[in-house]
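[1] sequence and predicted structure, then a few things I'm wondering about:
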Amino acid sequence: MTAVLPTDIAAVREFNRHYTRVIGVLAEGLVETEYSLTEARILFELATTGSTEAVRLRRALDLDPGYLSRILTRFKNRGLIESGRSSSDGRRQEVRLTDKGRAAFAVLNQRSGADVGKLLAAHPPGDRARLVDAMRTIQRLLDRPAEPAARQFTLRAPLPGDYGWVIQRNAAVYAAEYGWDVRYEALVAEIVANFLAGHDDRRERAWIAECGGVPVGCVFCVTDSETTARLRLLLVEPSARGLGVGAALVAECLRFATEVGYREMVLWTNDVLTAARRIYERAGFELVESAPHHSFGKDLVGQTWRRRLGPAEA
């Protein structure tokens, strides 16, 4: 396990302080009700799971047994829950919401949804999409075990829906990291559409990198000429960087291109994409041409890279 930087720890703590204030969980009662955040979470679990054993509830929420017992006792005294012996194990207590409890949860659920809706409505749709995607990334990374096996990935052929993901993620990632405008999305959409409309599967392929059942990268190998293949649309999700995804995608392109008889591979990129350029350099590509251009709302320097192919790549 690598050491965690103090600045990273401080950044997470600052985010936690900011977010808990924004969503109002520091107030005495959640969404202007009499219930604390913990009590609201218990009501939510009971509302969504139905009848459940108290021990399972404790494990799901990682609560101290005594603390949970006191809350459940208060809920029972208020008529919010009823309890009995578990049908599967008579030694365990099973709890469920009463009609009064379901009504209390309905109020909590409605007010909480309204508050989040108000929070999101203050931002334009594009920002909302980025926010939700960032939250999903946080959840995916924090829920994933830290063992190396959980950070393994596989390469596969695209499935229905993956091509749309390629367009959306290219547009979103490059907009967030480099400020590229919708014209880049249009270019990616054109490349993908042309590939789908008429690619030769014997000499042209696409790959999706997948980690934990989620797409985290992509690359395309298309025909540039009879003897030259072109690498296009290399993308690695920020959440998967450092796993070797980009290098594996490029290596698969090279292997395939060599196998089907191309003599060289060419690609076009921009000098600001330093991580991608390092991958190309390590894979044996050489920079052969640079030229300034204005594209995607930015002044850029385009670069052409080439690599000769041979039997060693097979």
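    Now that the structure is in, tell me what you want to look at.
[2] CA only for contacts and neighbour counts going forward, please
    OK.
[3] ranges for the strands of the protein?
    52-53, 81-85, 93-97, 154-156, 205-211, 214-223, 228-236, 264-270, 286-295, 298-308 (DSSP state E).
[4] looking at the ones you listed, which is nearest to Glu45?
    strand 52-53 (9.0 Å; CA to CA).
[5] okay if I get the strands of the chain as TSV plus mean neighbour count and distance to Arg59?
    Putting those into TSV (neighbours: other CA atoms under 10 Å; distance: least, CA to CA, whole Å) gives the following:
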stretch	mean neighbour count	distance to Arg59
strand 52-53	19	10
strand 81-85	16	18
strand 93-97	21	14
strand 154-156	16	32
strand 205-211	22	27
strand 214-223	23	27
strand 228-236	23	35
strand 264-270	20	50
strand 286-295	13	53
strand 298-308	17	51
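[6] redo those strands as TSV? Include distance to Asn194.
    Below are the strands of the chain laid out as TSV (distance: least, CA to CA, whole Å):
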stretch	distance to Asn194
strand 52-53	53
strand 81-85	59
strand 93-97	55
strand 154-156	20
strand 205-211	13
strand 214-223	10
strand 228-236	12
strand 264-270	17
strand 286-295	20
strand 298-308	21
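[7] out of those, which comes closest to Phe105?
    Closest among those, using CA to CA: strand 93-97, at 9.2 Å.
[8] what packs against the closest one?
    If you count contacts as 3 or more CA pairs under 8 Å, 6 or more residues apart in numbering; DSSP states H and E, strand 93-97 packs onto helix 37-49, strand 52-53, helix 54-61, strand 81-85.
[9] which elements pack onto the first one?
    Think helix 37-49. Partner elements for helix 37-49 (3+ CA pairs under 8 Å, 6+ apart): helix 54-61, strand 93-97, helix 99-121.
[10] out of those, deepest packed?
    strand 93-97 (a mean of 21; mean count of other CA atoms under 10 Å).
[11] before we go on, here's another structure to hold up against the first:
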Amino acid sequence: MPHLSGDAVAGIRRFNRFYTNILSLTNRFLLESPFSLAEARVLFEIGHQERCTARDLSTLLHLDPGYLSRMLSRFCRIGLVVRAPSPLDGRSTVLQLTSDGKNALEQLEAASDRQLGTLLGHLSPREMHRLLLSMGAIEHLLDAGSAPEPDIRTFLPGDLSCIASRHARLYEEEYGFDATFEYYVMAGMASFLKDWSGCGDPRRKGKGNVWVVEQDGLFGGSIAVVETEEKTAQLRWFLLEPEYRGKGFGNRLMEKAVNFCASEGYERVFLWTVSDLLAARHLYEKWGFTLMETKEHYIWGKTLTEERWDSVL
């Protein structure tokens, strides 16, 4: 079992207290109704599933079968739920809401809608978007099976600013680079955007491309192809967030970039890296790049060995 720091435990408990208080989940009854949270969830699932069985409910809601059986017996007794033979298997029964049960569920959902309106009505569209992203992140981090597969797409407005920011932060945290590295990255991006958009020379418009790894709106990594001469391109801004490393995303980004270079008719592709980036060097070798030049000098606040790697397509 992984060890959680005291700060992590305290933060999680603080959020739990906040969340249960804000939704009044510490009360015995939910939304001023005669139902507990578990009872309301059972009514919701019966009302929204086409063929719902007691076994389905027990598995989905992680309810003790004995506790669930007593709850369903009560619902049947007060006229909210009926049991009917399953159309697929006459030996089993499905659960259905009666008209009173449907009315009770409608009142619960209306009360829930009013509560959400009260809680969230003051949020701006940007704040609502941020909240939904945060809620999705919590859901997917705690339930890995629900997380969508990260997407690799071409860059959109605003992406290069994010890439520059993550380069500056990660290289400072992991390698101790200073602020001059951020300037170096941003200067290269400004030049790329000027040419790519045709601001400098319309004949060069659209040269090169950038790809971004994204999951639920969150940045996961990047790579770029920048044309330096008519038949020569440079790979730049190759980066993976720590949680995306060792999962094949570096290989997929390299594939995007190298295939693009081949399709655009480039004859040579090169890149600059530093000797400390061992995993990246291994990946470059795998994709047919050869170390061509090294130079040691003081740059970005450190003495580093820069390396040029080339590939002939």
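    Here it is on my side, so go on. Values in this document were obtained by computation on a predicted structure and should not be read as measured data.
[12] may I see the helices and strands packed on helix 37-49 of the first structure organised as a markdown table, with distance to Ala11 of the first structure added?
    A markdown table is the format used below for these (distance: least, CA to CA, whole Å):
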| stretch | distance to Ala11 of the first structure |
| --- | --- |
| helix 54-61 | 25 |
| strand 93-97 | 39 |
| helix 99-121 | 22 |
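[13] for Gln139 of the first structure, find the nearest of these.
    Judging those by CA to CA, what sits closest to Gln139 of the first structure is helix 54-61, at 15.9 Å.
[14] distance of the nearest residue to Ser86 of the first structure once chain neighbours are set aside relative to Leu57 of the first structure?
    Nearest non-adjacent residue to Ser86 of the first structure, counting by CA to CA, 6 or more residues apart in numbering: Glu94, 5.0 Å away. To Leu57 of the first structure, Glu94 of the first structure is 10 Å away according to CA to CA, to the nearest Å.
[15] isn't Val219 of the first structure up against Ala206?
    Yes: taking CA atoms under 8 Å as the definition, Val219 of the first structure is a contact partner of Ala206 at 5.8 Å.
[16] hang on, the earlier thing: right, and the helices and strands packed on helix 37-49 of the first structure - which one's nearest Tyr35 of the first structure?
    helix 99-121 (8.7 Å).
[17] which secondary structure elements does that closest one contact?
    Helix 99-121 of the first structure packs on helix 37-49, going by 3+ CA pairs under 8 Å, 6+ apart.
[18] residues of the helix it packs on that come out buried?
    Leu37, Glu39, Ala40, Ile42, Leu43, Phe44, Glu45, Leu46, Ala47 (16 or more other CA atoms under 10 Å).
[19] wait, what's in contact with the first one?
    The one in question is Leu37 of the first structure. Counting by CA atoms under 8 Å, 6 or more residues apart in numbering, Leu37 of the first structure touches Val25, Gly29, Leu30.
[20] Leu235 of the first structure: which of those is nearest?
    Val25 (37.4 Å).
[21] quick one: that closest one and Phe75 of the first structure, what's the gap?
    From Val25 of the first structure to Phe75 of the first structure the distance is 20 Å (CA to CA).
[22] same check on Leu5 of the first structure?
    From Leu5 of the first structure to Phe75 of the first structure the distance is 43 Å (CA to CA).
[23] between these two, tell me which one has more neighbours.
    Applying other CA atoms under 10 Å to Leu5 of the first structure and Phe75 shows that Phe75 carries more neighbours, namely 17 against 9.
[24] not counting its neighbours along the chain, what's nearest the more buried one?
    Nearest non-adjacent residue to Phe75 of the first structure (CA to CA, 6+ apart): Ile81, at 5.9 Å.
[25] who's in contact with the one you found?
    Counted by CA under 8 Å, 6+ apart, Ile81 of the first structure has contacts Leu72, Phe75, Val95, Arg96, Leu97, Thr98, Gly101.
[26] these two touch, right, the fifth one and Glu45?
    No: Leu97 of the first structure is not in contact with Glu45 according to CA under 8 Å; the separation is 10.0 Å.
[27] in the first structure, which residue is most central in space?
    Central residue of the first structure (CA atoms, centre = their mean): Thr137, 3.8 Å from the mean position.
[28] so how far is Leu61 of the second structure from the residue with the largest distance to the centre of the second structure?
    Of all residues in the second structure, Arg77 has its C-alpha farthest from the mean position, at 45.4 Å, by CA atoms, centre = their mean. To Leu61 of the second structure, Arg77 of the second structure is 22 Å away according to CA to CA.
[29] what's the answer for Val9 of the second structure, then?
    25 Å.
[30] same thing with Thr180 of the second structure?
    From Thr180 of the second structure to Leu61 of the second structure the distance is 53 Å (CA to CA).
[31] now swap in Glu229 of the second structure and tell me
    With CA to CA as the criterion, Glu229 of the second structure and Leu61 of the second structure are 61 Å apart.
[32] can you check Arg91 of the second structure too?
    According to CA to CA, Arg91 of the second structure stands 23 Å off from Leu61 of the second structure.
[33] what do you get for Ser86 of the second structure?
    From Ser86 of the second structure to Leu61 of the second structure the distance is 21 Å (CA to CA).
[34] enumerate every residue touching Ile209 of the first structure.
    Small correction: residue 209 of the first structure is Ala, not Ile. Phe153, Thr154, Leu155, Arg156, Pro215, Val216, Gly217, Cys218, Val245, Leu249.
[35] return the member of those nearest to Leu233 of the first structure.
    Once CA to CA is applied, the member of the contacts of Ala209 of the first structure that ends up nearest Leu233 of the first structure is Cys218, at 7.0 Å.
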